[in-house]
Structures are given as C-alpha cells and as structure tokens.
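>>> this one's structure only:
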C-alpha cells in the first residue's frame, strides 16, 4: 500500500511542478512563491545553478514521473519486506542530480539517510516534503550531517573522493560512483539541426554533468567551422561569470603554452586524445576508421557515461539532444541501483 501511495504522490508532485513552471509570477500562490524563492536562494549560494537550469531539471522530472513511466520502471523490481536504512551521499554538480537515488531507495521499500551536497541543499528537501504530503505521509526519509547506523550506502564523488569512500565503506554493501563524462561520434553527414542539438548535450548545465559531452570524434574531412556555426545558440554562456573565468583561464594557459586550439570567443576546441576536457573546452579527434573509435570507447568504458551519435553507427548511443533526458531505468555508472537495493 505504501508503494501505491508513494507512486501516486510522485504523480501529484509532477503535476504540481508542471503547474508551477507554467505559471506567471502574477498567478503565484504562497506555495509557488516559496518554491521560486528557494530556487533563487540556490542560485545565490551556487551560481552554477541558474534559474534556467534548475527549471530545466525540474521539467525533466515532470516528464519522467508519469504513471506509465513509473509503473513500467517498477514492475521489473520487488519491494523489500523489511525496510533498511540506506545512506546516500549526494553529488551537487548539476541540479537534482541525486534525486533518482532518493526515489529509488524510497520506492524499493527502504529509508534513505540523505547527506546533501553543500552545492545543492534546498531542492531535494523541498521536493521530498511535497512528495510526502502528496503521499499521505508514506515517504520516510532522514536528512543527516554524518552517516551512522545504516545497512548500505550509495555515494557519489570525484575519483579521489571515491578512493576514500571505498576504504571508509569497505565493510558495507555499497555503490561508489566516480567521475564520468560523455562523448559524441559524428558520421559527417549530420544536419545543422542535429549539430544544434549536440550543442545542448555539450553546454546544458555549463558542461558540469557526467552526461555532458566533453570529447567529440569527427571524420577526417569534417569542417570544424560547422560546429562553431551551430553552437551559436549558446553564445550567451560567456556572460556567466564563473564560466567566463574558466574560459579566460584555459585560453591563457593554451596561449602561454603555444598550444593549437580553435576559439569562437565562448568555447574552445582542442585536438586532444584526452577523454575529459577542462570547462569551456571540447576535445576532439579525427578518425579514419570507426573501429578505432569503438576501440577507444571500449578501453575507456569505465569513464564514459553515455555516447551521443546516430543509431546507424552501431553504437549503444542516444540521439543528439537527448543526453540530458535519461529515463528512469538509466543508471549512473550503468549500475542498476534498484537491483542493488533488492539485496540490501
């Protein structure tokens, strides 16, 4: 019965967020004003969390939390007979990035002990409170400063942090996530519209997410200017102070080192084999054989979250513009969180 109430609560939460996003300020009620002030406070404390990006993340959740999506997702899993406490150390690189873990723990029949990221302190508690209201009190959770008395843990951090976490939680059931990034593979015949969608995969959330593309594979005869021309829809990104600081710093480093790079005054392209690129930089490489690309992807599988490409290339890929639209059964690091929670 709890699960039914929880699912119904999520559907109502989705409707509530959708209604909020559709309203003009003049039509706000007291709850809407509280929500908007919370988003503004998040942006003030973490300037990467612009109102636009927070509302984009919220909109994605309204689309995910439909009755059909939730039922299709949950029918593949069983609910625990005995509730356990699952510690969650949430990331804060993009808005609501840890919310999937939270709802996974709750819907699997367990109780999340949530250690929030200092960069994303407000939205998760607010949405949990609303979800609980819409579920008639069926959602149990605890906000904690330190994880204690837990049965399992799911933690997300940098590669350095992950080594510490793996040691610290070595005696517990755990999922420890590390840094990942995403790549795009171009065939060469992409339309301008497809390349504009690729820009969304690169620049949304300023490129801070693991599903943001930081490395592009292009055919040998591909004209670089086509990328710059189709990225212009995001040229205002340079007006964001923190992004501009990264751009200025990386550009200065490349100039001092006499590195070769392409620049359009808001993003740089650098011919580089590295998978990860600095913020405001996209690494690219030219290929003559798709087999070479597939070999690189295979060798770096543990560091790649998703691949953006045409499905005709025979890669396990998502379409252009879809990198930031994962489904409920798309799991970070490709580890099935719900299956893990079944054995806690």
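Noted; the coordinates are in hand. Just so it is clear, the structure is predicted and the values come from calculations on it, not from any experiment. Numbers count the residues shown, from 1 in each chain.
>>> going by C-alpha atoms from here, please, whenever you check contacts or count neighbours.
OK.
>>> helices or strands up against the biggest helix by length in the chain?
In the chain, with assignment by DSSP state H, the single longest helix is helix 2-22. Contact analysis of helix 2-22 by 3 or more Cα pairs under 8 Å, 6 or more residues apart in numbering; DSSP states H and E lists helix 51-64, helix 67-74, helix 99-107, helix 123-134 as its packing neighbours.
>>> so which of those helices is the most packed in?
Ranked by mean neighbour count, the helices and strands packed on helix 2-22 are led by helix 99-107 with a mean of 21 (mean count of other Cα atoms under 10 Å).
>>> from the contact counts, what lies against whatever helix or strand comes next after that one?
As assigned by DSSP states H and E, the chain's next helix or strand after helix 99-107 is strand 111-115. If you count contacts as 3+ Cα pairs under 8 Å, 6+ apart, strand 111-115 packs onto strand 85-89, helix 99-107, strand 142-143.
>>> and the comparison structure, right after this:
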C-alpha cells in the first residue's frame, strides 16, 4: 500500500430512509361496491450499518463517499399489502475503527471484530394502513398513518491501527529499516527526517509458524502531544499496541534523555500509555566497538533501572533473533 492510499480519518454524512405511508384503500370487487378498508402498512426505511472487515487496512475506499443514504420504505397498497422495506446501506471499515459523532465528538462505538455489525441510524417505521383503524362505529376509515422520517447524522471515522508492537522513536532513528528486516514490509527508507508519513504494518514470522504484528509509526518530536510535527495524526495509532518498542540510535547525544522526551510525549497525549509494556532498543550499534558498548552498558544499567533494553543493528543483522524472542515473551507472558 502506498502512503497516498493510507487514509485513517474521514467525515461522512449518513441518513436512513423514511418509512412508507399507510394506504387508505377501500376494498372493491365486481359485485362488492362498498367493501371495507383493506389498506396495507408502509414499509420501513432502510438502516445504515457499520460492519468490520478484517481484509481492510485503510479508510481509503470511503475517502470520497461524503454522503451515504439508505432507501425509503414503499407505500402500502390494497389487499392489506405492505410496502417494500427501504434498501439498507452497509459501510465496511477496517478493524480498529472508532466512530464519533461529529457535532459532539462523542465516541459512539468501536469496531474491533471481523463481521461485527452496528446500526448507525435506524430507518423510520412505516405508517399503518386504514385497515387497522376500522371499528364498529367507523367501518370505513379514510385515513392512515404517514411513515416516520429517517434519521441524519454526521460522523467521523477514525482508524487506530491494530498491532501488537508499536515502534516509537525520533525521526531517522531507524524504525523503518528495522521493520524492513524483521518483516516482509517494504517501507520507504531514506536518510532524512519524516521519511515515514503514514503508519506501516509488518508481520513478524516467529518460530513454529507463529507471528505477531509490528507497526512503524512516523517519528515523534518534542511537542507532538500538542500537535507539533505530525502530532495527533499518528499518536492515536500507538494507543492499541500492547507493547511499545522505543528505538534510540547509538549515536544519540543522550540516550536516556531521548527516551524521557518520547515517554513524556506519550504520557501527555494519553496517560494510559504508561501502563503498556516497554522495551528500549539501541539501534545502529554496529558503530560501537566492544569497549564503547561496555561503557554504554554501564551507563544504561544505571539509567534504565527495571526497564529492559538491548543493542541491535538492523543493517548488520545483529541482535534481531534475540529481539524477536524478547518481544514474543513480552506479548505472551
């Protein structure tokens, strides 16, 4: 999937169908010129549903669907015939989609399971035909109910990527390179900041045909929680990851400081992020000789008390098997 095709935020106007009118028909036959009422009911208006589809990864197919309207119910007719129900509309979304009311910004529901179906707006009920209003004192009612109008709603669909592990780091920390060597994903890689503008997903093949999903998130900068850089456009994708992998390059001026800035941005965006499992990975460690690595290890042992960390090199393929083992253990403990 190219970056231009990854859409994670759309606004849509949805409207259900109105119910059909009840009929005021009076029964007539060749030798019956004054039959009783036999007007049928109107059909119900169409509903608008949201349904989860595990084969979708983006909201791109809804990018230009600004208005989605269900069909109106048919009117009732003679011989107590009920009108046809209006056509229902189904909006398919990827798993992890949050549905909000645009006016109030309230979360209506989330779609997390394949085939999960929710009604967005219900169609109006059809009106009753005059047959329902006959009585001993009113044997030929010439009135029926109109159908109930449909409902309208402006909604926001917001995709939060479903992945087991989220890669967190400053721009150019080597996240896309790591994703490309751990998985079959082919993210754009270059030596300038913000090469990655959209989240990339990859499946890590593990032992015994097992696997887990890892997400490469665009680089975080200081102030991202307030919307600097790419701000809120990507921070929400980390919310669903159960494990956060903090990637800090070995040539960083202060590894502990970089980690603290990243952690603080996540905390300010959503304090619940602090409850997730964390693993710190020092990337580009092929630049370190044994002496430098030993010195750095002493510093990190003191700085990261109780937080696991490890050294890897994506280019030199060092420490990748150990990284997979560690992530698998963290995900399955």
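Sure thing, it's come through. Keep in mind the model is a prediction, meaning the values are calculated, not measured.
>>> what does the TM-score come to for these two?
Here the superposed chains carry a TM-score of 0.25, computed using TM-score structural alignment, normalised by the length of the second structure; 134 aligned residues with a Cα RMSD of 6.1 Å.
>>> before we move on, back to that, minimum distance to residue 42 of the first structure: which of the helices and strands packed on strand 111-115 of the first structure has it?
helix 99-107 (15.7 Å; Cα to Cα).
>>> ok, back up a step: list the buried residues in the longest helix of the first structure.
The neighbour-count check on helix 2-22 of the first structure (16 or more other Cα atoms under 10 Å) flags 3, 5-18, 20-21 as buried.
>>> do the same with stretch 294-310 of the second structure
For stretch 294-310 of the second structure, by 16+ other Cα under 10 Å, it's 300, 309, 310.
>>> and which of the residues you listed is nearest residue 152 of the second structure?
Nearest member of those to residue 152 of the second structure, counting by Cα to Cα, is residue 309, at 51.6 Å.
>>> quick one: that closest one from residue 100 of the second structure, how far?
38 Å (Cα to Cα, to the nearest Å).
>>> ok, residue 330 of the second structure next?
Distance, residue 330 of the second structure to residue 100 of the second structure, by Cα to Cα: 33 Å.
>>> which of these two has more neighbours?
For residue 330 of the second structure versus residue 100, the count of surrounding residues by other Cα atoms under 10 Å is larger for residue 100: 19 against 15.
>>> in a strand, that one, correct?
Yes. Counting by DSSP: H, G, I helix; E, B strand; the rest coil, residue 100 of the second structure is part of a strand.
>>> now the helices: where do they sit in the stretch 151-300 of the first structure?
159-168, 192-203, 225-230, 241-256, 290-299 (DSSP state H, counting those that start in this stretch).
>>> I'd like those helices laid out as CSV, including distance to residue 32 of the first structure and mean neighbour count.
CSV is the format used below for the helices of the stretch 151-300 of the first structure (distance: least, Cα to Cα, whole Å; neighbours: other Cα atoms under 10 Å):
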stretch, distance to residue 32 of the first structure, mean neighbour count
helix 159-168, 37, 14
helix 192-203, 28, 21
helix 225-230, 36, 15
helix 241-256, 28, 15
helix 290-299, 45, 13
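>>> can I get the ones you listed in JSON lines with distance to residue 270 of the first structure?
Listed next are the helices of the stretch 151-300 of the first structure as JSON lines, based on distance: least, Cα to Cα, whole Å:
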{"stretch": "helix 159-168", "distance to residue 270 of the first structure": "24"}
{"stretch": "helix 192-203", "distance to residue 270 of the first structure": "14"}
{"stretch": "helix 225-230", "distance to residue 270 of the first structure": "13"}
{"stretch": "helix 241-256", "distance to residue 270 of the first structure": "10"}
{"stretch": "helix 290-299", "distance to residue 270 of the first structure": "17"}
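>>> out of these, which gets nearest to residue 41 of the first structure?
helix 241-256 (17.2 Å).
>>> where do the strands sit along the stretch 151-300 of the second structure?
152-159, 165-168, 200-205, 211-216, 243-249, 277-283 (DSSP state E, counting those that start in this stretch).
>>> highest mean neighbour count out of those?
Comparing these by mean count of other Cα under 10 Å gives strand 165-168 as most buried, with a mean of 26.
>>> could you check how far the residue nearest to residue 70 of the first structure when sequence neighbours are not counted is from residue 252 of the first structure?
Residue nearest to residue 70 of the first structure in three dimensions, not counting chain neighbours: residue 7, with 7.2 Å by Cα to Cα, 6 or more residues apart in numbering. The gap separating residue 7 of the first structure from residue 252 of the first structure is 51 Å, by Cα to Cα.
>>> kindly report the same for residue 103 of the first structure.
Residue 103 of the first structure is 43 Å from residue 252 of the first structure, by Cα to Cα.
>>> which parts of the helix or strand following the longest helix of the first structure are buried?
Using DSSP H and E, the helix or strand that follows helix 2-22 of the first structure towards the C-terminus is helix 30-45. Going by neighbour count (16+ other Cα under 10 Å), the buried part of helix 30-45 of the first structure is 32, 35, 36, 38, 39, 40, 41, 42, 43.
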